[in-house]
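Asks: heads up, no residue letters with this:
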């Protein structure tokens, strides 16, 4: 497995930005059509997990890529530091109410993987506990797949230089200042360590659902890759639209 530090964070040289943005627009429309069919059929569901270092663009991806989907069939859940109540339960307790029902798309902005990343980074839990969490997550994703939930795990990958640039923009640009938190800088200082944690997760949690690394320095390229990935997943499903039971009665 290639380590994240060696993987690209930008689009290939020479890629036409305007062409890619036009393709993304078409993908959004295709996504809307396919989501509508999935919603009507009510057989499959899709769980999209977005992970990445701070400022990698998780919020922006959700806002831009999924702006065209039907809100009736799509939900978003952000997972932050566990609350006092959540800390009193096992680490998956807060996640279960948010798995998608049949016909729906669920987006996780961060996820239960934070409950491995943070303990590994700060050594707040024993290795035995962390190993158990790896086992539980793999079993959980296997369970979801067997129950017609398509799981897509996307790691938004930005460079350290880009991360610092985005932090600086949160400080200097008035319309972005609301995003800034002093912890942003602390996290950026541990960029290499965080990438190493993600490498461990990619290695230990790749079955049955592999991680996909999305070069995310350039938002237009990131949006295209995420939209294409979801459309590809939806197109692989077989949709059979139901007939009305009332037509035969007339």
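Replies: Right, received. Where do you want to start? Computed from a predicted model, the values in this text were never measured in an experiment.

Asks: only C-alpha atoms for contact and neighbour calcs from this point on.
Replies: Fine.

Asks: how close does the residue nearest the centre of the chain get to residue 109?
Replies: The chain has residue 50 as the residue nearest its centroid, 1.7 Å off, counting by C-alpha atoms, centre = their mean. Applying C-alpha to C-alpha, to the nearest Å, the value for residue 50 to residue 109 is 5 Å.

Asks: which residues are in contact with each of those two?
Replies: Residues touching both residue 50 and residue 109 by C-alpha atoms under 8 Å, 6 or more residues apart in numbering: residue 58.

Asks: need the contact list for the residue nearest to the centre of the chain.
Replies: For residue 50, the contact set (C-alpha under 8 Å, 6+ apart) comprises 58, 107, 108, 109, 110, 111, 153, 154, 155, 156.

Asks: helix, strand or coil for the last one?
Replies: Going by DSSP: H, G, I helix; E, B strand; the rest coil, the secondary structure assigned to residue 156 is strand.

Asks: just the buried positions in the longest helix along the chain, please.
Replies: What stands out as the longest helix in the chain, according to DSSP state H, is helix 17-41. Within helix 17-41, the residues scored as buried using 16 or more other C-alpha atoms under 10 Å are 20, 24-25, 27-28, 30-32, 34-41.

Asks: and what of stretch 116-131?
Replies: 116, 117, 120, 130.

Asks: most widely separated two among those residues?
Replies: 117 and 130 (9.3 Å; C-alpha to C-alpha).

Asks: any idea how far residue 139 is from residue 55?
Replies: Counting by C-alpha to C-alpha, the gap from residue 139 to residue 55 is 30 Å.

Asks: try it against this one:
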């Protein structure tokens, strides 16, 4: 099976999405890729257990992508080996009335993982520079003091919002959160195939919405907004990874490998040492239990 390097997917300089592949041949069968993913996930679970005991880092995993990019199934398959007590998944939908009464980052901030835990954002704070940028009329619903009409949702507005997001991520990174941001890079043709599958398979019908076709017509607008977001906000402390997503098993394996390879570089993540007194009396405690 072809080896991969996390850096080959990292956005380290300005990119053009049209030049980034949506497929990658790992030179292995689907079964082989799935078996390799299982091994990586087991190793991830060991790190997560140590991190939970260590209690000094949190891990935030942000997953973005067009409709049908495979976000839900990726989360299910990559994190299924992790202890449920150590991972929390948040799926951010249209803001509620309460959420709209706060700044746009509030609902994301309160959902951040505690130290020792993994947090997964299925769609993220980047929706606020993606869907709202394609549909700037949504910004009016935030009732912002400096936005009177759509003319106020201009380049200065978006520049400020990107800076706020960068500041938010820098702040949490400096306070112990390890940040991963994955863009599932799907081709328009593959999205068409997956939407048709939702229509053709009765058990998949519930996933389809006519709104999916409406948003698909704005494909080029979304690609521009994603590209701009990746280029403006991929930082050493909060990097973006552009993941080829036309093949789901491949995308899942790449994401899992990036997580594992990166977390293994944190040599200080390990289970705490036992207190010397407890360690010296382990045999005594063992005999007490055996002799009950």
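Replies: That came in fine, so what should we check first? No experiment lies behind these values; they were computed from the predicted model shown.

Asks: and which of the contacts of residue 50 of the first structure is nearest residue 179 of the first structure?
Replies: Taking C-alpha to C-alpha as the measure, residue 179 of the first structure lies nearest residue 58 of the contacts of residue 50 of the first structure, at 12.8 Å.

Asks: can you show me the helices along the stretch 1-150 of the second structure?
Replies: 30-54, 71-78, 97-100, 106-109, 131-134 (DSSP state H, counting those that start in this stretch).

Asks: average distance between the first one and the first structure?
Replies: Mean deviation of helix 30-54 of the second structure relative to the first structure after superposition (mean C-alpha distance after the TM-score superposition for the first structure): 1.2 Å.

Asks: whereabouts in the first structure does that helix align?
Replies: Using TM-score structural alignment, helix 30-54 of the second structure lines up with residues 17-41 of the first structure.

Asks: for residue 221 of the second structure, find the nearest of the helices of the stretch 1-150 of the second structure.
Replies: Across the helices of the stretch 1-150 of the second structure, residue 221 of the second structure has its closest neighbour in helix 131-134 (6.4 Å, C-alpha to C-alpha).

Asks: what sits closest to the equivalent of residue 180 of the first structure over in the second structure if chain neighbours are left out?
Replies: Mapped onto the second structure by TM-score structural alignment, residue 180 of the first structure lines up with residue 208. Distances taken as C-alpha to C-alpha, 6 or more residues apart in numbering place residue 198 nearest to residue 208 of the second structure, at 6.0 Å, with adjacent residues excluded.

Asks: which of the three states applies to that neighbour?
Replies: State at residue 198 of the second structure, reduced to three classes by three-state DSSP: helix.

Asks: and the equivalent of it over in the first structure, what does it touch?
Replies: The equivalent of residue 198 of the second structure in the first structure is residue 170 (alignment by TM-score structural alignment). If you count contacts by C-alpha under 8 Å, 6+ apart, residue 170 of the first structure has them with 176, 177, 178, 179, 180.

Asks: am I right that residue 243 of the second structure falls within a helix?
Replies: No: under three-state DSSP, residue 243 of the second structure falls outside any helix and is assigned strand.

Asks: how many neighbours does it have?
Replies: Residues near residue 243 of the second structure, counting by other C-alpha atoms under 10 Å, number 25.

Asks: repeat for residue 171 of the second structure
Replies: Neighbours around residue 171 of the second structure, by other C-alpha under 10 Å: 12.

Asks: can you find the partner of it in the first structure?
Replies: Match for residue 171 of the second structure (TM-score structural alignment): residue 143.

Asks: tell me which helix or strand its match sits in.
Replies: Taking DSSP states H and E as the criterion, residue 143 of the first structure maps to helix 127-146.

Asks: that helix to helix 114-122, inter-axis angle?
Replies: Counting by axes from the mean of the first three to the mean of the last three C-alpha atoms, to 10 degrees, helix 127-146 of the first structure lies at 150 degrees to helix 114-122.

Asks: could you count how many residues lie near the residue nearest to residue 34 of the second structure when sequence neighbours are not counted?
Replies: Once flanking residues are discounted, residue 34 of the second structure sits nearest to residue 249: 6.5 Å by C-alpha to C-alpha, 6+ apart. Residues near residue 249 of the second structure, counting by other C-alpha under 10 Å, number 19.

Asks: read off where the helix or strand hosting residue 249 of the second structure ends up in the first structure.
Replies: Per DSSP H and E, residue 249 of the second structure falls inside helix 248-263. Alignment of helix 248-263 of the second structure against the first structure: residues 219-234, by TM-score structural alignment.

Asks: how big's the offset between that stretch and the second structure?
Replies: Looks like 0.9 Å for stretch 219-234 of the first structure (mean C-alpha distance after the TM-score superposition for the first structure).

Asks: who's in contact with that stretch?
Replies: Counting by C-alpha under 8 Å, 6+ apart, 10-11, 17, 20-21, 23-24, 27-28, 30-31, 34-35, 57, 61, 64-65, 150, 152, 154, 156, 214-216 sit against stretch 219-234 of the first structure.

Asks: likewise for stretch 94-102 of the first structure?
Replies: Stretch 94-102 of the first structure has contacts (C-alpha under 8 Å, 6+ apart) with 39, 42-47, 77, 86, 106, 111-112, 149.

Asks: do the same with stretch 176-189 of the first structure
Replies: 53, 54, 160, 163, 164, 167, 169, 170, 171.

Asks: before we move on, the earlier item: give the buried residues for the helix holding residue 249 of the second structure.
Replies: For helix 248-263 of the second structure, by 16+ other C-alpha under 10 Å, it's 248-260, 263.

Asks: one more: stretch 55-66 of the first structure?
Replies: Using 16+ other C-alpha under 10 Å as the test for burial, stretch 55-66 of the first structure gives 55, 56, 57, 58, 61, 62, 64, 65, 66.

Asks: equivalent analysis for stretch 197-208 of the second structure, please.
Replies: 198, 208.

Asks: now stretch 83-103 of the second structure
Replies: By neighbour count on 16+ other C-alpha under 10 Å, the buried set for stretch 83-103 of the second structure is 86, 87, 88, 89, 100.

Asks: can you tell me what part of the first structure that stretch aligns to?
Replies: Going by TM-score structural alignment, stretch 83-103 of the second structure sits over residues 70-90 in the first structure.

Asks: coming back round to it: how near is the match of residue 180 of the first structure to residue 196 of the second structure?
Replies: Where residue 196 of the second structure is concerned, residue 208 of the second structure sits at a distance of 9 Å (C-alpha to C-alpha).

Asks: do the same with residue 42 of the second structure
Replies: Separation of residue 42 of the second structure from residue 196 of the second structure (C-alpha to C-alpha): 34 Å.
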